[in-house]
Every structure is written in C-alpha cells, then in structure tokens.
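A.B. asks: I'll drop the sequence and a predicted model, then ask my questions.
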Amino acid sequence: MPKDHDKNTETLKNETPKKKSRGKKQSGVVDPHAEREAARYDNPIPSREVILGLLDAAEGPMGFEQLTAALQLEDEDARIALQRRLGAMQRDGQLMANRRGKFGLATRMNLQTCRVIGHRDGYGFAKPEEGGDDLFLNNRQMQRVFDGDKVLAAIIGQDRRGRPEGQIVEVLERAHAEIVGRYVEEGGIGYVVPHHNRITAHLLIPPKRKKKAKPGQVVTATITDYPTAILGAKGEITEILGDHLDPGLEIDIAIRSHGIPYEWPDEVLAEAASLRDEPTPKDKEGRVDLRQKAFVTIDGEDAKDFDDAVYCEREGQGFRLWVAIADVSHYVAVGSAMDEEAAERGNSVYFPERVVPMFPEVLSNGLCSLKPKVDRLAMVCEMSIGADGQLLDSVFYESVIHSHARLTYTEVGTVLAEGTHPDVKQAYIPDLMRLHDLYKILRAARDRRGAIDFETTETRIVFNDERKIEAIVPVTRNDAHKLIEECMLIANVATARFLDDSGIPALFRVHEGPSAQRLENLRAFLGELALDLPGGETPTPEDYQKVLALTGDREDGHIIQTMMLRSLSQAAYQPDNGGHFGLHYDAYAHFTSPIRRYPDLLVHRLIRHLIRSDIPLQQVRRLPGVSALKKSSIYPYTAADMSALGEQCSASERRADEATREVEAWLKCEFLRDKVGEVFSGVVAAVTNFGIFVELADLYIEGLVHISALPGDYYQFDTVKHRLIGERTRRVYQLGTPVVVQVARVDLDDRKIDLEFPDSDGVSSEGEKPAAKKGKPKGRSRRGAGKPGKKGEGQKKAEGQKKTQPAAKKATKKSPAKGRRGTRKRS
C-alpha cells in the first residue's frame, strides 16, 4: 500500500500513489525526526514537530506560502504533501486556520480540542481532551453539532452559574453518520426525531428521500447534510426498522443508536466459511494432551458458547487447578478480517434473549465452544494453590482438551447442596466436590484479603410467546456460580502476574480507588446513617468491606451498597498495571473470555508469543517440536498500540453497557404500561433536587416522584445528606425511606416512569417515618412547583411558585435510574 503522508491519522481525500524519491533534497530544515519520516514516506517532508515548533516561534499565524518558504519546500510533490499534513493536523486539533487562511497553533489561539456532550434540554458541554473544566455550550452553539462530535472550542466567558462558556470554532470530526428515530410528518414536512436523548435537533427528510416510511415508524436515516449555524441537518431514510411496539424493536434501536456493529463484512464471512467444523490433526500438533482429564463446563441453562472448562486435583494440603480457555488466537490471525472486526466490536453485547457476538457463530458456538465429548484447542493456566488459598505457582501452555460434560449452575448447585442430581452422572460428583472444597479455601482467602463483596441482585426478564414481559425475577447465585467465579479470578491473577513479569506491553484490567470528592460525599452520606468509613484519605478495600459487613440486616442495606459502589471508579483496560481496588489485587488481567472480549484475545496472543519465544520463563511449558514464531506474526504490538487498544476496548465496553441499560429501561417501561394506576410498596433509592426515585418492591424497577408531586410544601434539597426536607412540615425524604406509590404515567419514548403518592405523604406504615430535625439544612432551595408546563420546566428552579396540586402527572427530564444489575459470573 502507498504510504501517504498522515494517512495513519485519517483517510485523506484526493490521495495519489506515492512516487519514488527522485533523490532531490526536499528541505534544508534540520529535523530531529528525519529518520522516522524517511522510514514512513518515500518522499518525506519536515515532521509535525518541526511545523509546530516553527509556528510556535513565529510572531503570528503563517500562510501556506510562508510555511513552504520557511521549510524550504520547492518540489511540487513536497508542497502537496505539506497541504495534506496541514489538513491532518487541523483535523487532529493541532492547528487552526483563521479567516485569512493562515495557520496557527490551536493552543496559542486559546482553543481546545473537545468532545461534545449533549443534554436532552438542548444545551451541552465541550469536554477538553487534555483535561480541565467542561465548557458550557448554549442551545445556539449546539445547533451545529451532535453529541460526540470532536470540535475546536474557545472560552468566551462564564455563564450565569459561573461555569466557563465555550464557543465552537470548528467541527473536526463527526461522531454520527446515521440517526435512528421516529419518522414524523407535520404540514407536509417530514423529519426524524432522534431516539438518542442527547441529540435534540430533528433531521429534515426531503419528500424524495423518505422512501416508503410512514409517520410513526422507527427508521434509520443517513445524514446527507450536517447542521450549520444557520441550517439544520438533512438526511435520507435508508432503513425502516418497524412500528413503535414491534417485539424486539428496542434492541434494533439500541444497536443502531449506539453504533454497535451488527452486520458481518463479506471478508469476515469468507474467512469464517473457510474454517473446518472440527480441529484438524495438524491443529493438535505440539500441544499438551489433556483429553483424559475430566474437564467440565458449568454455565447457565440457556448458554450456547462455553469458553471455559475446569478441573482440579488434590495436591498435599492444597490443590492443583486447571482452567482451560478456548484458544481463539489459534484461529484468528493478527490483521485478518475477523481480527479487525473483533477489535472494532471490542466485546460481545448481551441483550435480553439476544446477543451481538464479537465473532461469527462458527467460532463462538462452534470451534471455540468447549462442547462436551469433542476435542477442542485450549490455552491452559495450570495453578498450584496452597491450603490457605494462595497462588503458589502457575504455568501456561497450549493444549487439547475433551470436555466430559456440559453442566448447569442449577445441576451443580444441587449436587453441592444435596450430594446428587438426577441429570449429573455419579462419576463427576467427586470432582465437583473437590472443586467445592477448593472454592471454600479461595473464598476464605478472599475474605482475609478484604476484597469488596457487593451482594447486588441480578435480575432476569421472562418473556411470553409474544415477547412481552411476563415477569422480572431475581437470579439467585448458588455455590456453583461462586465456584466458577473464584476459579476465573485466580486464573486472571496468575495471568496478570505473568504479564507483569514479562516486561512486554500488555493490557491489564485496572480499577482505581475513590476520588477525593466521591469519598467526601460517601462519608457525608454514611455519617447520616451513623456509619463511618475508616481509612482516612486512602481507604482500602478492607475498610469498605467493614462497612458492608454492618449493613447485612438493615432495610436500607442495598441502598448503602449502591452508594458505596457509586463512589468507586469504573474499571478500565490500561497498559500500566494499576491493580484492582475492588478485588484487592496488586495485578489483574482478563484471560478467561477471548471469544467475547478483545482484551482477552490480546492477552492470549502475548502468552503464545512467550510460549514460542526463546525467552527463558518458568511460567510457560514448551514441547519438543514446537517452532518459535516471529514476534511480528503473533504479537506485533507496541506500548502505544496497547494504550490505544485499551482506550478503544474500554469505550466499547461502556457503549455495550449503555445500550443494554437502555433496552432494559425500555422493557421495564413497557411492562408497567398496563399497570398505570396500580399501587406498589417501594423504597427511596435516590434523591435529587427535582424529586425522589423509588424502587418498586419485587419488580426491581425505579420511577420518579417529581418534587411537584410531593405533599403540599416547599422542599429544600440537602446535597450532602441526599434528602429533601419540607420547609413547613419538616417532612423528610431520604435514601432508604419506605414508601407506597402509584404508577402515574409511563413514557416509552423517553424511558421514564412517573410515580405519585396515592394518599398522605406516601411513607409506608411498615417503615419508620424519619424524625423531623430542627434548623435549616444546607443546600440551595428547590421548591415544589405547580402544574409543570412545557417540557423541561419540571427540573428548573421554582422558587416563589406556590404549590397548588398535591400531585402532578408530569414526566421529568431525567430518565429513570437503572434497575439494579448484578455482575456476570466472569469478573
């Protein structure tokens, strides 16, 4: 392929193939990066660093002719290359061209490269990529951009709340090529109302571009003209997803609105079709044969892909544990079509009764599924574990296994509790009991280590034949779930130690402790409940666990757990080992699911590289006849590559979480549509300045009692203590307060559930009403409003407005808080 200038940053228009260097001197400028540029381009020009240094030293912006003269570029090819480089530097936010077409440093022109964050009320924020305070963008600024766009923004002052206010100077990169939403026609004019609640601008659809869409249908529209400061965006309908309440439509919408790749490119399908149904004899060569060991898989009843199998034996007072993981890296070569598509997807996405896999089914449900009674290739982590549950040593190797049985959590849980199950062969029971004994010592070691153990409730949505929700039921975790979880955890720890010792750039799973601000907020909340988090400015996981141990018998225990969980940061993939705060590990990496997580595949590739290299390592097993492979063919990644891949995989993980939460919220709203007017008991799960979120008992669904629907009074929001207090009645609504509520309104489009109190103050007679406290609480006043007016007014300040209605059936501007979700069995 031609090595065009700066093609690594973004595809350039009007590119021409490279020409062989004519041997002519391109520049008299001394470039410290000349060798790098010469290695990348046949006709090199001065590097970006030289151009940035030249502009930094200049008295002001420079025109193109001034730059070519200063860089001594006379050859026409070099001038064209400079034009491309300047364009790429503009797109990356390094340079800015003024109205006269002169180039200057973005930093010198008081500009920042930012990502746009839209708000459902029409305004937004510009988040600087290099850190710092977000810039407020008013509605007029947001008219020309969408949520996620990359922009150059300048600070132009402060808004009314003292926040830095920004002005968009240039749009560098568009985040959306398509918009998913509902097609609407008014007065002969058609437009798409975006489903994404952070995109508020409508997409105009000219009559000839609406295809066969009918008003009310959900569609996908390609953006043909992006918005400007004057004109709105235009588009063309390219796909009709269906009518509003079609079964499964909510998943199609989430997939498209969040940009989740769901169609396989032809190249991927061709590669998948070339794979055999079973491993060949050649595939099995040079591998450790473990087919005689009684590996079993333990998964849920509805699982289709089995990516891990386990087996253990007694070893003195301790155990020897084998964790076999499907060897995806054997079938997916670096740089192949399947590899590039998997990197783009980042992970499989699990929706209720539907999966968007990271790999085609020939791998995920076939060759890389450890099905029973067939040979499968696996990467094995073999570990020696002491009687105290400590990892003594580990070794990694490529193997062939033969799973002896496909078992379920229910079957194994019954065996562990009762000693038998009609569907489990007697021959497997001693092996399962050994695994259970191993689990007990690993669990005891976890307790001594002080890892945080959040006992959250995972729910499962049960559908009827028409794919309507029949029930929302909690998923009970038995010892079989916990057994597999502990086996996976210790395998991931062994992997992280191995990667750390190798000194080669790799991806770790990093979970940092709480920030100072979150810690302060948590302590203020706990203080109101007569609880204290020890540890000073740097609490440890043991300190968190001490508090959790005190909440087991409390009615508000799960609320306390939720607040403690919210104080922690989200785990991410990083090349620098920062440890795992929640699990209290010094090093942690993901090894156990390469079929559904791309970071795990990268880890497997590094392990294979180390197995087949000449590096003397104790943690790998090599067999005679196994040829060493070049690093470039197995693991060609640099530290910069790992950093970029870590950010990409962390982002795709967040994207999947947001999409699945959105679908669950939609389904729960649909479930409550037929229950408007019904009364439920619940508990206050969150308190805001515009009302209280209540979790409905046994349904694990949250809805909002708007501040205007609280009993007649003015209410002040105490930000520190997370409560609303009535000025006159001193009535208190705070986290954990038991209440009785009625479903007032359900909005499927905005995924919002409005609740109200059917009588009195809503406090449950079964719960103790919080005692009124004297004195004015801290915090800014947020009073109950009258009947909310147009959309958005419900959350604004309402000082001075007298409350006239005991309740108002008004949707709020904030979507309902998510239902509590547990963690999957794999950590």
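C.D. replies: Sure, I can see it. For clarity, every value in this text was computed on a predicted model and none was experimentally measured.
A.B. asks: can we go C-alpha only for contacts and neighbour counts from here?
C.D. replies: Will do.
A.B. asks: where do the strands sit along the stretch 401-550 of the chain?
C.D. replies: Along the stretch 401-550 of the chain, the stretches classed as strands by DSSP state E, counting those that start in this stretch are 405-408, 458-463, 469-475, 508-510.
A.B. asks: before we go on, here's another structure to hold up against the first:
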Amino acid sequence: MARRISAEAAEPAAPPPFPTREQILAFVAEATEPVGKREIAKAFGIKGAAKIDLKRILKEIEEEGAIDRGRGGLAAAGRLPPVVLTDIRSRDRHGDFLAIPVEWTGTGKPPAILLTQQRGPRKAGRPAAGIGDRALVRVERDAEGGYTGRVIKVIGKNKAEIIGVYRAGAQGGRIVPVEKRSQGREILIPPGEEGQARDGDLVSVSLERETRFGLPRGRVRERLGSLGSEKAVSLIALHLHNIPHVFSDATLAEADAAAPASLKGREDWRDRPLLTIDPPDAKDHDDAVMAEVDPDPANPGGFIVTVAIADVAAYVRPGSSLDREALERGNSVYFPDRVVPMLPERISNDLCSLREGEDRPAIAVRMVIAADGVKRRHTFHRVMMRSRAKLSYAQAQAAIDGQPDAATGPLLETALRPLWTAYAALREARDRRGPLALDLPERKVLLSPEGAVDRVIVPERLDAHRLIEEFMIQANVAAAETLEAAKQALIYRVHDEPAQEKMQALGEVLASVGIKLPKEGALRPALFNRILGSVAGSEHATFINEVVLRSQAQAVYAAENLGHFGLNLRRYAHFTSPIRRYADLIVHRALITACRLGSDGLPPEVSLGELAQVGEQISAAERRAMAAERETIDRLIAHHLVDRIGATFAGQIAGVTRSGLFIKLDETGADGFVPISQLGADYFRHEEARHALVGERSGETFRLGDRVEVRLVEAAPVAGALRFELLSEGKTRAGSGKDSGGRKPGGRPFKAAPSGRPPGIRNSGTRHRGSRR
C-alpha cells in the first residue's frame, strides 16, 4: 500500500538564514580544533550554490587576518591548535614548567603554555618531561586568554645535559650555559665535581639535582676543550639543540648483528649498469641510476629511467632499537667537521651503502619516459644490484664535456650518454611544469686538516647535479602516485602556497622597485618566476630573490597531501634517501606493503593519526638540524674572523629591523649586525613594508639588498656573532637633501639629531635568522 504523504511533508523546508560574518567567526573561535568549509556549511545548513558565497566570505575573513589557515583547517587568528609540538624552556615562579610552541603563525611572541601535572600514574617506561625537552602537548585556553597544557608524549629528551663555560670559584664553581635560554640560570658545581675542568673550559654537565627553587646543582661530565677549538663548535650545536649523537648499546648491537640481505625474494639486477653519482667526499651512497632507450615501438624516442635506492627497510624493522633511535634523530645532521648519522655506520656506510662492485639490496623504480619527458608509467621492484661505478659529479660532468678518465671512459657511451639524453627530455618537461626557480647560491665551508676554516666557496652548479636532482624528483613522485593509487597511508613532503599576508607584504616590496604583483588569480610558481626573470642581472636581483624566498611557506612532512607548491607537483613523497631521512624509510615500508614486496613493510596497525604525529616529529627534527648546521657555520666563521678585527669587507644588507641592519659578507657569507645607533644622529624610521631604514630628515635609506662596505668591530665565536661598523652611505630618496657636517670614523657623514626626536634604537642583541624553506 502506497504511503500517504501530508501536504506539509511534501513542501520543501525553507533553507536556514545565511550566517553573518560574526556568527562564522564565533563558530571558528569556539571550535575545539581547526575546521573546514565542510564543517561550517554543515553547522549552518548551507547547501548548493550558497556554498560559493560561503567560500567568498571565508576568503575575505582570512585576508583580513581574523582567521588563520593551517594544515588542519581554519582557526581563529593567533590561536593554538588543540595539540601542539612544544619546547619546554623554563619554570615559572611556582616551579611549574613553561613551554612554547615550535611553530607560531600569530603576531608577536609565541604564547607560553603552563604545563599542569599529569593526573594519575605515569605509564611505565615513559620518561617524565623536563627543561630542554620537546613534547607534544594538549592545550586548553584559560579564562584569562592564556594557555595551559598537559604533556601527551615526550618527543626528544634533554638527558639532563647542559653545555657551558666553567667558571672556577673558591668553593667549587659555576657553569654559564652557552645558550641561556636552554636553562635560564647558572648551575652550581660543588667542590670535587668539576672533574678535569679548568676556568674558561667548555664542558658538558649533568644535572645531579634540580630543585623547584634556587640554582640547580650539577657535575662536570666531560671537558670538551678550549673555546678556541673548532672541534668544540659542532658539539655546542649538538647540545644546544638536543641532537642525539651517541647510539645506545642496544642499537649498536642490532647493527653489528645484522647479516647481509640475500637474493631470496628479490629480482637479480646485478648485471645492470647502475652507477652512483655523489659528492667526492660522500661516505654513504643510497641512490644509483641508469637510463636506456625504450625498445617499445609505441614509445618512439622514449627512455626507461631506473632509480635504485638502498633497501634500508631490510635491516631496520619497525619497533626495533634501530628504528626507535632513527625516529628520535629524524635525519642525519651535517656539519663541516662531522656527520651525525641517523643510523649506525654498520648500516649507513656498509650494509646499505651502494658500494661499487658489491652486492646490495635495493628498492628500484623503473619509469617509462616519453620523448617529450612525460612519464607514461612506472613499476617498483625489490632487487639485488651491484653498482658499476662510483663517480663524483665533477667526474661524470667532465666525461660528458669531453674529458673522460680511466673510470668514466668505458662508461661514456653505454651508461653516461643515455643518462644525459634522458635528462634532456625530463628537463624539457620540467621547464614546462615551471617549478620555483630561485637563484640563491649556497656556500660551503672547507676546513683545514687541523679543523680550522680554510676558505668558503660557492660550489659550481653542474648539469650532473641537476640530472640526479630531477631523477630523484621523478622517483619521489612515482612513490606518492603508487601509494595513493593503492590507498596506502604514507608521509608526504608538502609545501603549501604562500600565506595571504606574506603575499601582501611581497606586493609592497615589489612596488618599491616598480614591479606590480597581480591582485587576483591563482598562485603559481610561474608568477614568481616571471618576477625573478624580470630582475635577473639587475641590481635588485639578489634582493628580490631573498624577499621571494621569505614569502614562501616552509616544506614539512605530513600524512595529508597538500601538494608541493615550489616544485609545482600535486603529490610528492620523499623516497630516495632512507639512510639519512626517516620519512623515506616510512615510504619504503609503505611501498613494500602496497606492492607486496615482502613481509617487512608498514605494519597494518599504523594509523593515519600516528603517521601525522611522526610527520610533526621529523619536521621538527629537520628544523632542529637546519638551525644547528647554520649556527655551527656562524660560530666557525666568527672564530675564523677573530684575528681580522678592524678589517673592511664588502657585503649586502641581508636583514632590516628596528634595531639595525644585518649584513652578509661576500667573502664568507657570514652574517653580522650594525646597530641602528651607529648609523648616524638622524632618526631612522623602520619601514617594514619596504624592508628599509629611512632617515627622517635626510631621507638616507638603507634597504634589504643594498651593497655596502663594513668594518669588523667585534667577533664572538661562542655565540657566532659579528658586529660591524657601516662605512657606506645610504641612498637618498628623490627630492631629499642631506645635511652637511663632520664625518664619523670610516667616512660616513655625521648628521645633527633632529629636535625632539628620540635617539636611535640600540642593538637588542638578538641574532637575525632569515626564513628558510
């Protein structure tokens, strides 16, 4: 029997009223976690074409800065998400821990989070949090607008170890931490606990007793040496950033007990002409390449490109001591005088290093490339390979350029030329894709046999470098595509598009040099490339490259795909360096599972939430490594320049703040500071949009990217800090006159202070750290 439907039920319900901007803002602000357009539409019953209006309103609110867009969705501007990765920095006056978020997108200083005591007994084996630790924290907003939090998991332990300078006293001594923010106060060393330390030595200290009030007590564990020793420089960075650098006995035992992988379950590729191309001083070789003409008549002029990657997953099993310590480290860290590896040398430099002429297990991707450089298809294989040759970039390039040696001569026609021919096709496809093309050469510090800085160079960028880079990118894309198609969880390498506020700031900077940034249209790397191309070879080239770089988001690891803006790729995952990056090891395990290449893949119980947490952890480890590497180079160069106080250097303004100018030297790439008080008696106004300091009365202007000459006044090796005196005059705006008068030392004009103006702001002592992707 047919159902009877009432007239009232047959009538369509009237749509709810469209929410106001205030209602949308209130909903986002009250949400316990970031929300998206879908959640907002569901909450207010928005359907159909009305969703277009919602999208427009959300974009307007975001552009106004009232809400922030993060990886998890929209949140009230300046608000912390429910779960935050934090660094525990200090205690408050009641003895409770205070932490700050590792990432902060709001304005001003990041908020402090008061860590409350965890309720109930602590789980067995789980370490308690302490100062210097990195921890995941669940946060709540209190009634006064501040934050309280509870530690979910300690990510990196401080191990109660401090590095500092020992100061001897009549009754024992004290330790002055090299980085005071890591502890916030001195450490008492009782008589008899100073070990072999002498006054002024750099030492490692373990905390013997930490009280809620008063100075903590410690014991000198190790005398690291004189502050004048280059060996101590990288140790400072290791300790300051809590980078694990000593493997546990259990991990070393696992590595030593590992037996070489067998051919069982693998394809035998030992007769294929795979070869490694690396820096000349490389100790581990985790990727090998080859290319050949595709014999398939359906792919005329095409190629088959193969990238084989060391099979680290065969030795590092989930849940093992090797695995736990690799996750804790996150990645290898590279200093001029040492490498802190993610895995013990038995694994990284032996069993997993694709050594010339030796059998090694690998996971390989075989990519079929069309004549126009477009990838048609690909397959993954678990193989046993034998590298045909170990070549350096310069060695391979010289062979292609007509200067083969004894190693490359026999490989020139059979292996090297096919690689370069295939690369030419891939390069055309890359050019059509149009990834971001910044021109910012990287410097390399070369040390003498004694460990001192010998010189700083800018290595030549060769086609051999670009070839390997492009092959690795294609392999990484193939990995992400395969795992997505198999619906297999993975960790992506994501790079979001620039934030709206950064684009607005970039537009103001570009306008100051006569370049107009389009206000509408989708953001694409091609837009930035057109800007960079328009200033190539001009006086503004370096300046514009720097500000474009600073406008970009930072690439991170995530379990959700946001694409890679800089490479202009929809999906991207790191697959090619599992010896030195934990993210790549996760991708290897995911491929083993998805492609049914063995039983040692990603465990089925691993959830997307767990992978998201791993992504946060290894992203933080990557930033930690970058900071440690950068600061170590700063300290090495500062030590190198100690004997050159009073010398003059050419450089470029690399940063502009209210406190003064940061100068990057041409000779070494070192950064130093010129306090605003040293610029003259004129009142200098900081114009943030123009990245400039402008004299109020004279119009004298110092802007990011300007060429200058400076004199070195002070070098502090322990802090890695340099202070300069500016010898160059600033540029003058049209129509502005300059005061005449006496000259400061170094030839800069001395100008009378304008009446009623405050004096220049003095150096606050804060080192400038430019943003890096």
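C.D. replies: Received, thanks. Remember, it's a predicted structure, so these values are computed and weren't measured experimentally.
A.B. asks: picking up where we left off before, ok, and which of the strands of the stretch 401-550 of structure 1 has the densest surroundings?
C.D. replies: strand 508-510 (a mean of 26; mean count of other Cα atoms under 10 Å).
A.B. asks: residue 726 of structure 1 matches what in structure 2?
C.D. replies: Residue 726 of structure 1 is assigned residue 695 in structure 2 as its aligned equivalent, the criterion being TM-score structural alignment.
A.B. asks: OK, contacts around that match?
C.D. replies: Listed by Cα atoms under 8 Å, 6 or more residues apart in numbering, the contact partners of residue 695 of structure 2 are 682-685, 701.
A.B. asks: in structure 1, which of these remain in contact?
C.D. replies: For the contacts of residue 695 of structure 2, the aligned pairs still in contact in structure 1 (both residues aligned by TM-score structural alignment, their matches' Cα atoms under 8 Å) are 682-685, 701.
A.B. asks: which of these lies closest to residue 43 of structure 2?
C.D. replies: The shortest gap between residue 43 of structure 2 and any of these belongs to residue 685, at 47.5 Å (Cα to Cα).
A.B. asks: turn the strands of the stretch 401-550 of structure 1 into TSV, including distance to residue 297 of structure 1.
C.D. replies: Rendered in TSV, the data for the strands of the stretch 401-550 of structure 1 read as follows (distance: least, Cα to Cα, whole Å):
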stretch	distance to residue 297 of structure 1
strand 405-408	5
strand 458-463	22
strand 469-475	20
strand 508-510	24
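A.B. asks: once you drop chain neighbours, what's closest to the counterpart of residue 271 of structure 1 in structure 2?
C.D. replies: Taking TM-score structural alignment for the superposition, residue 271 of structure 1 sits opposite residue 254 in structure 2. Spatial nearest neighbour of residue 254 of structure 2, chain neighbours left out: residue 322 (6.9 Å); criterion: Cα to Cα, 6 or more residues apart in numbering.
A.B. asks: and the corresponding residue of structure 1 for that neighbour, how far from residue 425 of structure 1?
C.D. replies: Using TM-score structural alignment, the equivalent of residue 322 of structure 2 in structure 1 is residue 338. With distances defined as Cα to Cα, to the nearest Å, the gap from residue 338 of structure 1 to residue 425 of structure 1 amounts to 39 Å.
A.B. asks: the more surrounded of those two?
C.D. replies: When residue 338 of structure 1 and residue 425 are compared on other Cα atoms under 10 Å, the one with more neighbours turns out to be residue 338, at 24 against 10.
A.B. asks: so that one touches residue 359, yeah?
C.D. replies: Yes - Residue 338 of structure 1 lies in contact with residue 359 (Cα atoms under 8 Å); the separation is 7.1 Å.
A.B. asks: how many other residues sit next to residue 252 of structure 2?
C.D. replies: Other residues within reach of residue 252 of structure 2 by the criterion other Cα under 10 Å amount to 18.
A.B. asks: dump the residue contacts of it.
C.D. replies: Residue 252 of structure 2 sits next to residue 344 when contact means Cα under 8 Å, 6+ apart.
A.B. asks: ok, it to residue 522 of structure 2 distance?
C.D. replies: Between residue 252 of structure 2 and residue 522 of structure 2 the distance, using Cα to Cα, works out to 51 Å.
A.B. asks: what of residue 182 of structure 2?
C.D. replies: As defined by Cα to Cα, residue 182 of structure 2 lies at a distance of 43 Å from residue 522 of structure 2.
A.B. asks: between those two, who's got more neighbours?
C.D. replies: A direct count of neighbours by other Cα under 10 Å for residue 182 of structure 2 and residue 522 places residue 182 higher, at 22 against 7.
A.B. asks: surely that one and residue 132 touch.
C.D. replies: Yes - here residue 182 of structure 2 reaches residue 132: they are 5.9 Å apart, a contact under Cα under 8 Å.
A.B. asks: what span of structure 1 lines up against the lengthiest helix in structure 2?
C.D. replies: Selection of the longest helix in structure 2 by residue count, based on DSSP state H, yields helix 608-640. Using TM-score structural alignment, helix 608-640 of structure 2 corresponds to residues 639-671 of structure 1.
A.B. asks: off-centre distance for the matching stretch?
C.D. replies: For stretch 639-671 of structure 1, the distance from its own C-alpha centre to the chain's C-alpha centre is 3 Å (Cα atoms, centre = their mean, to the nearest Å).
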